[in-house]
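**Q** here's my sequence, what's the structure:
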Amino acid sequence: MSVASLKSGLDTLDVGAVYSSGTIGHDSPTTAAAPNIPQFSFDFDKLRHDMDVLQEKFDAFIADGRKRILEDRIVFEKEITDAKEQEQQISNQIEYYREKEAELAQESAREQQELQETESSISEFTRKKQDLIVLRDAVVAQIRETQLVVDKKLAARSQDRAKFLAQSSLNAPELAFWEKNLGLRIEGFDDDQLKIVFTLISESAWNREYYVVMDLSDPDYQIIRCDPQLDKNVVEGTVTRLNESRDFGRFLKDIRNAFKASGL
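**A** Next up is the predicted model:
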């Protein structure tokens, strides 16, 4: 029952009490019909005042409760909003870290592949290095062998040069005779080469020059040029006899006779 209904009942009770107390209508049939109803005194003003105070407190309690509920609802809704925002932020962070995890996984796979390629390249370069070391050692050994051969040839060449100079000094008087009477002239043609020139061979042209160019760079002599051109077998025969005997004077005679016999 509400406070307002209670107040209405009290107001009704108050009126009945007035009638029953006989203060209004002393000749009423009601008074005569109910002579034994007990009479009582009741402070309805105080009760009404207390009810008004109670109503005010109750209304204040209800208003305060509504206010607290509204404030709690506002706080709750704010907490829900904050929680949703935090949830969204956490979801965004989770998505971000998932993307980062995927990127790191790709980067790790790429680095692993690069590492494998680098290791493969290092292995290939190591193998090539070993091959080059072996090749270098073989080339160095070959160079040493070649150097030994060259040193031997240089030593032999020095000996031949010394023999040639010694023979030249012995043949100097005869060579001077040949140059004067037989038209023989020996010239330096190039490094380690001699040009041997003959004249007084052709009766129709005593001043015509016949010559051969000899290579002295090897232990064995070689004729590298001949003018006019002599028969190859004749030239090879004279050079072979020279290399076997080392008789340079006989060689000069053989070459002069070969030019003269050629009829050129």
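
**Q** C-alpha from now on. contacts and neighbour counts both.
**A** Noted.

**Q** secondary structure element for Gln93?
**A** Using DSSP states H and E, Gln93 maps to helix 44-181.

**Q** and that helix, what does it pack against?
**A** If contacts are counted by 3 or more CA pairs under 8 Å, 6 or more residues apart in numbering; DSSP states H and E, helix 44-181 sits against helix 3-20, strand 184-190.

**Q** for Ser123, find the nearest of these.
**A** Closest to Ser123 of the helices and strands packed on helix 44-181 is strand 184-190 (CA to CA; 53.9 Å).

**Q** what's the angle from the closest one to helix 44-181?
**A** Here the directions of strand 184-190 and helix 44-181 differ by 180 degrees (axes from the mean of the first three to the mean of the last three CA atoms, to 10 degrees).

**Q** which SSE is immediately downstream of strand 184-190?
**A** Next element after strand 184-190 (DSSP H and E): strand 193-198.

**Q** can I get the helices and strands packed on helix 44-181 in TSV including distance to Ala138?
**A** Converted to TSV, the helices and strands packed on helix 44-181 look like this (distance: least, CA to CA, whole Å):
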stretch	distance to Ala138
helix 3-20	123
strand 184-190	36
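
**Q** now the helix holding Gln93, how far from the centre of its chain.
**A** Centroid separation between helix 44-181 and its chain, computed with CA atoms, centre = their mean, to the nearest Å, is 8 Å.

**Q** export the helices and strands packed on helix 44-181 to JSON lines and tack on mean neighbour count and distance to Val239?
**A** What follows is the helices and strands packed on helix 44-181, written out as JSON lines (neighbours: other CA atoms under 10 Å; distance: least, CA to CA, whole Å):
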{"stretch": "helix 3-20", "mean neighbour count": "13", "distance to Val239": "157"}
{"stretch": "strand 184-190", "mean neighbour count": "14", "distance to Val239": "17"}
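
**Q** let's see this one next, to set against the first:
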Amino acid sequence: MTSLETAAIPPNIAAQLPSVNFGFDDLKERMAKFTIAFDEFIEKRREKSLEARTNYARDLADLTENQKTVRKNIQHYEQEEIKIQNNTEKEIQETADLENEISTIKAQKATRQAENETLSSQIREQSTAISKRRAKLLEEKQALASQANHNQPELAFWEDYLGLRIEGAGRLDHVRFIFTCLDETDPEREFEIVVSVESRDYEIIGARPRLDEATKTRCLETLNETRSIAKFLKSVREEFKKVAKN
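**A** This is a model prediction of the structure:
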């Protein structure tokens, strides 16, 4: 009922109307509380939204920074991968070179081993040959010693009566035979011949006066075939005697 309607009702009738409590004050209080609560809710939602937006912005900034870091790391790892690949290729090449060098060294070692075996075989053969040679030389020395003992009386005759003198020729294996009494015009004139006894076959090193090659060869054949010094000296003396007459 409005105030105009109440004013239109007479006082006595108005006094008789029942009193009605519509609860406006309570409603007003509740509305005020609701408004406060709603404002608080809105404020909290606003704060949460602001916080969420702040966190989102921060997270977005962090994500952007992380992306930058990831890109840098990716670039770094790509560069490292390139370096590793280059190093790997280099190591592969070095390994191949090393293997080739090892193969070369092994081949050289095998070759040297074969050469050493060949040299060892040659040394053994040479040692055997030297041993045989020594034995042969010893046998020849013994034969020469025996021949010398056999020829000693005859050589003494040659030295005393035929003017033969035997001397060294500057080397242990060279012997000089000097003849005199060959030249009737000059009995003291010397004729000499130098013989090498280094090997089994004797060799004439020189003669004074000079003898031709055919004569020396003939005298050497007599010596090497008969092994008789006396016969050799006799043949040489005859050749020098011919030279003295000429």
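
**Q** now do the helix holding Gln93 of the first structure and helix 3-20, the angle between them.
**A** 180 degrees.

**Q** I'd assumed Ser228 was in contact with Gln147 of the second structure.
**A** Yes. Using CA atoms under 8 Å, Gln147 of the second structure makes contact with Ser228 at a distance of 7.4 Å.

**Q** ok, how many other residues are close to the residue mapped onto Thr95 of the second structure from the first structure?
**A** Using TM-score structural alignment, the partner of Thr95 of the second structure in the first structure is Leu115. By other CA atoms under 10 Å, 12 other residues sit near Leu115 of the first structure.

**Q** so who does Leu115 of the first structure touch?
**A** Residues near Leu115 of the first structure by CA atoms under 8 Å, 6 or more residues apart in numbering: none.

**Q** from Ala105 of the first structure, how far out is it?
**A** Applying CA to CA, to the nearest Å, the value for Leu115 of the first structure to Ala105 of the first structure is 15 Å.

**Q** what's the burial count for Asp215 of the first structure?
**A** Neighbour tally, Asp215 of the first structure, other CA under 10 Å: 19.

**Q** same check, this time on the one 5 residues further on
**A** For Asp220 of the first structure, the neighbour count with other CA under 10 Å is 16.

**Q** now swap in Asp160 of the second structure and tell me
**A** Neighbours of Asp160 of the second structure (other CA under 10 Å): 11.

**Q** do Val194 of the second structure as well
**A** Neighbours of Val194 of the second structure (other CA under 10 Å): 20.

**Q** pull up the aligned stretch in the first structure for the helix or strand hosting it.
**A** Under the criterion of DSSP H and E, Val194 of the second structure resides in strand 191-196. Aligned by TM-score structural alignment, strand 191-196 of the second structure falls on residues 210-215 of the first structure.

**Q** that stretch against the second structure, how far on average?
**A** Compared with the second structure after the fit, stretch 210-215 of the first structure shows a mean deviation of 2.1 Å (mean CA distance after the TM-score superposition for the first structure).

**Q** give me the number of neighbouring residues for Ser131 of the second structure.
**A** Neighbours of Ser131 of the second structure (other CA under 10 Å): 12.

**Q** measure the counterpart of it in the first structure to Ser158 of the first structure for me?
**A** In the first structure, the residue matched to Ser131 of the second structure (TM-score structural alignment) is Asp151. For Asp151 of the first structure, the distance to Ser158 of the first structure (CA to CA) stands at 10 Å.

**Q** what's the answer for Ala141 of the first structure, then?
**A** For Ala141 of the first structure relative to Ser158 of the first structure (CA to CA), the value is 25 Å.

**Q** could you do Lys78 of the first structure as well?
**A** 112 Å.

**Q** same question, Ile90 of the first structure
**A** Taken as CA to CA, the spacing of Ile90 of the first structure relative to Ser158 of the first structure amounts to 96 Å.

**Q** find the nearest non-adjacent residue to Ile255 of the first structure, please.
**A** Excluding the flanking residues, the one nearest Ile255 of the first structure by CA to CA, 6 or more residues apart in numbering is Thr238, at 7.1 Å.

**Q** the one you found belongs to a helix?
**A** Yes. Under DSSP: H, G, I helix; E, B strand; the rest coil, Thr238 of the first structure sits within a helix.

**Q** neighbours of the aligned residue in the second structure for it, just the number please.
**A** Alignment note (TM-score structural alignment): Thr238 of the first structure maps to Cys219 of the second structure. By the measure other CA under 10 Å, the count of residues near Cys219 of the second structure is 19.

**Q** mind checking the SS state of Ile205 of the second structure?
**A** strand.

**Q** which ones are touching it?
**A** With CA under 8 Å, 6+ apart, Ile205 of the second structure has these contacts: 193-196.

**Q** for these, which one is nearest Ala32 of the second structure?
**A** Lowest distance from Ala32 of the second structure to those (CA to CA) belongs to Ser196, with 152.4 Å.

**Q** for Leu137 of the second structure, which non-adjacent residue is spatially closest?
**A** Closest to Leu137 of the second structure by CA to CA, 6+ apart is Arg200, at 7.6 Å.

**Q** Three-state assignment for that neighbour, please.
**A** coil.

**Q** return the distance of it relative to Asp26 of the second structure.
**A** For Arg200 of the second structure relative to Asp26 of the second structure (CA to CA), the value is 158 Å.

**Q** those two: which is more packed in?
**A** Legend: neighbour count by other CA under 10 Å for Arg200 of the second structure and Asp26, higher for Arg200 (14 against 10).

**Q** pretty sure that one is touching Leu138, no?
**A** No. With contacts counted by CA under 8 Å, Arg200 of the second structure stays clear of Leu138, the gap being 10.8 Å.

**Q** burial of Thr180 of the second structure, as a residue count?
**A** For Thr180 of the second structure, using other CA under 10 Å, the count is 20.

**Q** nope, Ala207 of the second structure is what I was after
**A** For Ala207 of the second structure, using other CA under 10 Å, the count is 19.

**Q** which ones are touching Leu184 of the first structure?
**A** Residues in contact with Leu184 of the first structure (CA under 8 Å, 6+ apart) are 175, 178, 196-199.

**Q** how about a cut-off of 6 Å?
**A** 178, 197-198 (CA atoms under 6 Å, 6 or more residues apart in numbering).

**Q** just those now: which is nearest Phe189 of the first structure?
**A** Phe189 of the first structure lies nearest to Val197 out of the contacts of Leu184 of the first structure, by CA to CA, at 11.0 Å.

**Q** can you list contacts of stretch 31-40 of the second structure?
**A** Outside stretch 31-40 of the second structure, no residue touches it (CA under 6 Å, 6+ apart).
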